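Peer 1: could you work out the structure for the sequence below:
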Amino acid sequence: MIDLHYWPTPNGKKVSIFLEETGTPYRLVPVNIGRGDQFKPDYLKLNPNHRMPAIVDHEPADGGGPLSVFESGAILFYLAEKTGKFWPQDLRGKYEVTQWVIWQMANQGPKLGEAGHFRRLGDREGDQSYAVRRFTDEANRLYGVLNMRLRDRRYLAGEEFTIADIVIYPWTVNWQAQGQDIAEFKHFKRWFEEVGARPGVQRGLAVGADLGTDNSKLSEEEQARIRKILYNQRALPVPD
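Peer 2: Take a look at the predicted model:
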């Protein structure tokens, strides 16, 4: 059994999609990031970076005690290896997939996250026009990378659906909030629609749909409190 420590964000949905696609049994453990659950001591034992998701495998392949893994890319590598699904192990196929998972973690996720952040921020912290332009343009470049890649293949790593597609897809669902028009990227749009039509992907996206909070319905004071938790963090003190 896998424990999935989760909140319904793109990074969390990478893992729920994989688990639903493969039919892997799991137990959902909510980590309310707006409440600060990610900073609780018990959770920090699983993820010292105080982010989610994290998993705990109660039946690891080595037969030892429960094994925890954090970082969504590492989690997908682990689960794909454990289940033998969505990650080919021949030399060329393996690294065709691996490089796109790393690309997502190093490029797509951080840059699309910044695009969404600064576009949502408005003028609460002063003039953000440069940041909005910088990250919206970078988001456009990254969609162009995907579009170019998908011009001559069905999926990111070839003709088979893999964890490369799983890790990238959730970050593209909110393309409008990132200031993009996917009609500009016809090869990407074809892939986006095909992946989004998969029943396992749809089930994975729906996981935790009842957990999220509509911040627009909260008071300004409560919104400010949540923003402080999510966006104004500094180093945690080392315990004595």
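Peer 1: CA only for contacts and neighbour counts going forward, please
Peer 2: Noted.
Peer 1: would you map the strands across this protein?
Peer 2: For the chain, the strands defined by DSSP state E occupy 2-6, 26-30, 54-57, 67-70.
Peer 1: and these: which comes nearest Ile182?
Peer 2: Across the strands of the chain, Ile182 has its closest neighbour in strand 2-6 (28.3 Å, Cα to Cα).
Peer 1: distance between that closest one and the chain's centre?
Peer 2: 14 Å (Cα atoms, centre = their mean, to the nearest Å).
Peer 1: and for it, what's in contact with it?
Peer 2: 12, 24-31, 52-59 (Cα atoms under 8 Å, 6 or more residues apart in numbering).
Peer 1: and those, which of them are buried?
Peer 2: Gly12, Tyr26, Pro30, Val31, Met52, Pro53, Ala54, Ile55, Val56, Asp57 (16 or more other Cα atoms under 10 Å).
Peer 1: would you check which pair of those residues lies furthest apart?
Peer 2: Farthest pair in the buried ones among the contacts of strand 2-6, by Cα to Cα: Val31 and Asp57, 17.1 Å.
Peer 1: what about Gly23, how many neighbours?
Peer 2: 11 (other Cα atoms under 10 Å).
Peer 1: can you check Leu150 too?
Peer 2: 21.
Peer 1: what ranges does this structure have for its helices?
Peer 2: 10-22, 41-44, 72-83, 91-103, 109-121, 129-149, 163-168, 186-196, 199-206, 220-231 (DSSP state H).
Peer 1: among the ones you listed, which is nearest Gln176?
Peer 2: Of those, nearest to Gln176 by Cα to Cα is helix 109-121, at 9.5 Å.
Peer 1: the closest one vs helix 10-22, what angle?
Peer 2: 130 degrees (axes from the mean of the first three to the mean of the last three Cα atoms, to 10 degrees).
Peer 1: buried stuff in helix 109-121?
Peer 2: Per 16+ other Cα under 10 Å, helix 109-121 contains these buried residues: Gly109, Lys111, Leu112, Gly113, Glu114, Ala115, Gly116, His117, Phe118, Arg119.
Peer 1: let's see this one next to it:
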Amino acid sequence: MLDQFDITKRWPAKDPSVIQLYSLTTPNGIKASAMLEETGLPYEAHRVSFQTDDQFTPEFLSLNPNNKIPAIIDPNGPNGEPLPLWESGAILIYLAEKSGKLLPPDGAKRAEVLQWLMWQMGGFGPMLGQFGFFHAYGGKEIEDPRPLDRYKTEAKRLLSVLDKHLEGRTVVAGDDYSIADVAIWPWVRALFTGYKAAEALELERYANVLRWHTECADRPASQAAINIPPSP
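Peer 2: So this is what the prediction gives:
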């Protein structure tokens, strides 16, 4: 069933009966691998290397024309048909519904979880990503301070939103750990790892975020996900 997808020519499936994950250990990539680990759905992971521009190859673009990770193929999708899917938020929702885990089935709690998922997708992730570029990567060579100042200010504002919301809470939304938590914690982690921005953003000010992030990152699924797909 998977041989109809050109991406499998570059990344052959060892077990074509399980979900195929095409990803890398970026914040968005970790979201997908953490979700697969949390749900227990069988899958295998394929490394899409940015160093060799794998995301721009015809095979990868045949699955995701937006040339971003993660992407998946579920050989046992709706009605038993294979389902190709990209965009990390869409993947989280799909896997939650498929497994019946980490997303309330209906009502106000479900809406709340989706609200915070959209907050991450529309603001927290993109703004922290822009901050990271200007603080730690290519953008740091730009002499004009305004781009970095803009995204630094917005990163702090968003961290404050999250910190205030987490006061007295153990999870971001609803009553239990959910796809909202899965979506957000890898981006907080990136502030410490790739961006090395703890001092620049004064992360010690956000005690609720730090407490919550530690609890999320210490979960067995999270610990596994930060190494999936493994480095060569």
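Peer 1: got a TM-score for the pair?
Peer 2: Scored against TM-score structural alignment, normalised by the length of the second structure, the superposed chains reach a TM-score of 0.85; 210 aligned residues with a Cα RMSD of 1.6 Å.
Peer 1: reformat the strands of the first structure as CSV; add distance to Trp100 of the first structure.
Peer 2: CSV is the format used below for those (distance: least, Cα to Cα, whole Å):
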stretch, distance to Trp100 of the first structure
strand 2-6, 23
strand 26-30, 26
strand 54-57, 21
strand 67-70, 19
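Peer 1: ok, which of these comes nearest Arg190 of the first structure?
Peer 2: strand 2-6 (29.1 Å).
Peer 1: how close does the closest one sit to the second structure?
Peer 2: In the superposition against the second structure, strand 2-6 of the first structure averages 0.4 Å from its aligned positions (mean Cα distance after the TM-score superposition for the first structure).
Peer 1: which residue numbers in the second structure go with that strand?
Peer 2: Under TM-score structural alignment, strand 2-6 of the first structure corresponds to residues 19-23 of the second structure.
Peer 1: relative to Tyr6 of the first structure, how far out is whatever residue of the first structure lines up with Ser88 of the second structure?
Peer 2: Using TM-score structural alignment, the equivalent of Ser88 of the second structure in the first structure is Ser72. From Ser72 of the first structure across to Tyr6 of the first structure, the span is 11 Å (Cα to Cα, to the nearest Å).
Peer 1: any shared contact partners between these two?
Peer 2: Gly12, Pro53, Ala54.
Peer 1: out of the residues you listed, who's nearest Asn140 of the first structure?
Peer 2: Among the shared contacts of Ser72 and Tyr6 of the first structure, and counting by Cα to Cα, the member closest to Asn140 of the first structure is Gly12, at 23.3 Å.
Peer 1: isn't that closest one up against Ile55?
Peer 2: No - contact criterion Cα atoms under 8 Å: Gly12 of the first structure and Ile55 do not qualify, at 10.4 Å.
Peer 1: overlap in contacts, these two.
Peer 2: Common neighbours of Gly12 of the first structure and Ile55 (Cα under 8 Å, 6+ apart) do not exist.
Peer 1: off-centre distance for stretch 43-62 of the second structure?
Peer 2: 16 Å.
Peer 1: and stretch 79-92 of the second structure, by the same measure?
Peer 2: 15 Å.
Peer 1: how about stretch 165-173 of the first structure?
Peer 2: Worked out by Cα atoms, centre = their mean, stretch 165-173 of the first structure lies 7 Å from the chain centre.
Peer 1: just the residues contacting it, thanks.
Peer 2: By Cα under 8 Å, 6+ apart, stretch 165-173 of the first structure touches 10-11, 13-14, 17-18, 73, 76, 101, 104, 108-109, 112, 155-156, 192, 195, 205.
Peer 1: do stretch 46-57 of the first structure as well
Peer 2: 1-7, 11-12, 15, 31, 38-39, 43-44, 66-72, 75.
Peer 1: then stretch 32-43 of the first structure?
Peer 2: Trp7, Val31, Leu44, His50, Arg51, Met52, Ile226, Ile229, Leu230.
Peer 1: ends of it, how far apart?
Peer 2: 11 Å.
Peer 1: now do stretch 67-80 of the second structure
Peer 2: 27 Å.
Peer 1: what about Tyr43 of the first structure, neighbour count?
Peer 2: Residues near Tyr43 of the first structure, counting by other Cα under 10 Å: 18.
Peer 1: and it, what pairs with it in the second structure?
Peer 2: With TM-score structural alignment as the criterion, Tyr43 of the first structure matches Phe60.
Peer 1: over to Val29 of the first structure?
Peer 2: Match for Val29 of the first structure (TM-score structural alignment): His46.
Peer 1: related to what we said a few turns ago, between the buried residues of helix 109-121 of the first structure, which sits nearest Phe185 of the first structure?
Peer 2: Leu112 (16.2 Å).
Peer 1: and that closest one? What does it align with in the second structure?
Peer 2: In the second structure, Leu112 of the first structure lands on Leu128 (TM-score structural alignment).
Peer 1: just checking, that match touches Ala155?
Peer 2: Yes - contact between Leu128 of the second structure and Ala155 holds when scored by Cα under 8 Å: they sit 5.8 Å apart.
Peer 1: quick one, what contacts Met35 of the second structure?
Peer 2: Leu92, Leu95, Ile179, Val182, Ala221.
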